[in-house]
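Asker: coordinates only, sequence not included:
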């Protein structure tokens, strides 16, 4: 089961990249498209949507970099115990973020985002390709909490053993 950690991290990298590409395409579009006498990017609501999604993508990328670092620096036994739940959590979060960013892009593209030949439809159609492989989100969220609780209990138990008076 621990082999899933690397697979899930790879899915996270790809999904986060897809989210970034969707936002990049939307940004390019809103900088060119004019409505009501100004470009869409001049509308506060459009900037707000982009800022929210951009913040999610950047935070997710930071988390992925942290997970990559931990996987590369921890001993295998320790990584297997400590990172499974976190990797499941970051993978589930990636699906949510990609979905939000794809939806944002579709909304900003307007009609072009909704039609089959439009710019946004392709981005949104690819969302399940990130959310399904490596385990469904419900299973991953449950796995992450179960493992985090198990690790917490084990660490509390170890602390209590170390703190007990020795005779």
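Answerer: Thanks, I have the structure now. Here the structure is a predicted model, which means the values were calculated and not measured.
Asker: alpha carbons only for contacts and neighbour counts from here, please
Answerer: Will do.
Asker: if I look at residue 97, how far off is residue 36?
Answerer: Distance, residue 97 to residue 36, by C-alpha to C-alpha, to the nearest Å: 30 Å.
Asker: which of these two has more neighbours?
Answerer: residue 97 (22 against 7; other C-alpha atoms under 10 Å).
Asker: I'd guessed the more buried one sits against residue 58; true?
Answerer: No. Contact criterion C-alpha atoms under 8 Å: residue 97 and residue 58 do not qualify, at 10.5 Å.
Asker: contacting residues for residue 25?
Answerer: residue 105 (C-alpha atoms under 8 Å, 6 or more residues apart in numbering).
Asker: Return the distance of the host helix or strand of it from the chain's centre.
Answerer: Assessed by DSSP states H and E, residue 25 sits inside helix 4-32. In terms of C-alpha atoms, centre = their mean, to the nearest Å, the centre of helix 4-32 is found 9 Å from the chain centre.
Asker: what does the following helix or strand past that helix contact?
Answerer: Per DSSP H and E, helix 4-32 leads on to strand 34-35 as the next helix or strand towards the C-terminus. For strand 34-35, contacts defined as C-alpha under 8 Å, 6+ apart pick out residue 40.
Asker: Use this one as the comparison:
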């Protein structure tokens, strides 16, 4: 489907991503699902291909592209039926490393950003805790200044890339104020910083997800990321990039599920004709396609508004709520049209079905998103 917002360069990027997925992902990703992680050499090849720094500075190897280009990348990536691979990449490109891009000092960028863009350092972001997810002001991990160092204590939960990341951007309370949160750079191997456990999930099986423990983790003052006490606002700002990327995942899953289902119903026979010959099925698929196309245009409109410098919090909150629910509606219906085969682990539609569920939860649950939108009417 073409969009009025895209151009020939975007289509070249879409084609590049599709070829990478066909060559490097689809033939191998079943093994990644079993292993619970995406091999780091695959991610390095993505970095070498120039896919990890689309919006970042050219001086560090980035492409200095805009939000629209980044959306095209996320949507193209989401044509894969392996969402664990997709989220591994998007956390690195759209949810974790943007904190370094937006708030990093020249010295911090010189030290890390080139390797992040090249895929030599894979990143994770530590915000969610056992008792705080979308409520960032409710986090309990603390950061205490001690001479030339900061000392971190606390626990993070549900951290994507948490097991195998090299670099973590961690939110911690750095003062008594409710929103007095700061962001810190923590390298893997720092004394006192450990992966508590790798978490087992219903879906996103090739995504490594972890509990992180900070036990008197001492880091140099130079690892403060951005201004002290301003991390809450940095997190809120980056949520918009994150939620557009998750919407792209949802729309991509809808598109792929419909494509797979059309192929299936046109050849599957029942009661003397194909499923496609049944009017009810044809019409339901057409309506699901209509909803997907409408959501896709809203998504592109949100990205366009980013490029124009507009306040997009309400729009993106609505987009996240809409697409998180829509992908579950579309994928579940498509699974239904596959009958018993749609419940078998070896089928892409079954994988899409279990992977889609979390898109109404992660990155801001539907109910939270609707409240964020409602507060702005």
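Answerer: Here it is on my side, so go on. Model, not experiment: these values are computed from the prediction.
Asker: For the two chains, what TM-score is obtained?
Answerer: The TM-score (TM-score structural alignment, normalised by the length of structure 1) is 0.80; 142 aligned residues with a C-alpha RMSD of 1.2 Å.
Asker: which parts of the helix holding residue 25 of structure 1 are buried?
Answerer: 5-6, 8-23, 25-27, 29-30 (16 or more other C-alpha atoms under 10 Å).
Asker: what's the answer for stretch 55-62 of structure 1, then?
Answerer: 56-57, 60-61.
Asker: can you check stretch 278-292 of structure 2 too?
Answerer: 281, 285, 288-289, 291-292.
Asker: corresponding residue for residue 70 of structure 1 in structure 2?
Answerer: When structure 2 is aligned by TM-score structural alignment, residue 70 of structure 1 is paired with residue 305.
Asker: Ignore what I typed, I meant residue 95 of structure 1.
Answerer: Using TM-score structural alignment, the equivalent of residue 95 of structure 1 in structure 2 is residue 324.
Asker: now residue 113 of structure 1
Answerer: By TM-score structural alignment, residue 113 of structure 1 lines up with residue 342 in structure 2.
Asker: hang on, its match packs against residue 351?
Answerer: No. Taking contacts as C-alpha under 8 Å, residue 342 of structure 2 lies outside contact range of residue 351: 9.1 Å.
Asker: Which residue ranges of the stretch 151-300 of structure 2 form helices?
Answerer: 231-265, 279-307 (DSSP state H, counting those that start in this stretch).
Asker: could I get the ones you listed as TSV with distance to residue 157 of structure 2?
Answerer: As requested, the helices of the stretch 151-300 of structure 2 are arranged in TSV below (distance: least, C-alpha to C-alpha, whole Å):
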stretch	distance to residue 157 of structure 2
helix 231-265	16
helix 279-307	29
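Asker: Identify whichever of those lies nearest to residue 125 of structure 2.
Answerer: Of all these, it is helix 231-265 that lies closest to residue 125 of structure 2, at 9.9 Å by C-alpha to C-alpha.
Asker: quick one: the closest one to helix 279-307, angle?
Answerer: 150 degrees (axes from the mean of the first three to the mean of the last three C-alpha atoms, to 10 degrees).
Asker: quick revisit: so for residue 372 of structure 2, which of the helices of the stretch 151-300 of structure 2 sits nearest?
Answerer: So among these, helix 231-265 is nearest, using C-alpha to C-alpha, at 11.6 Å.
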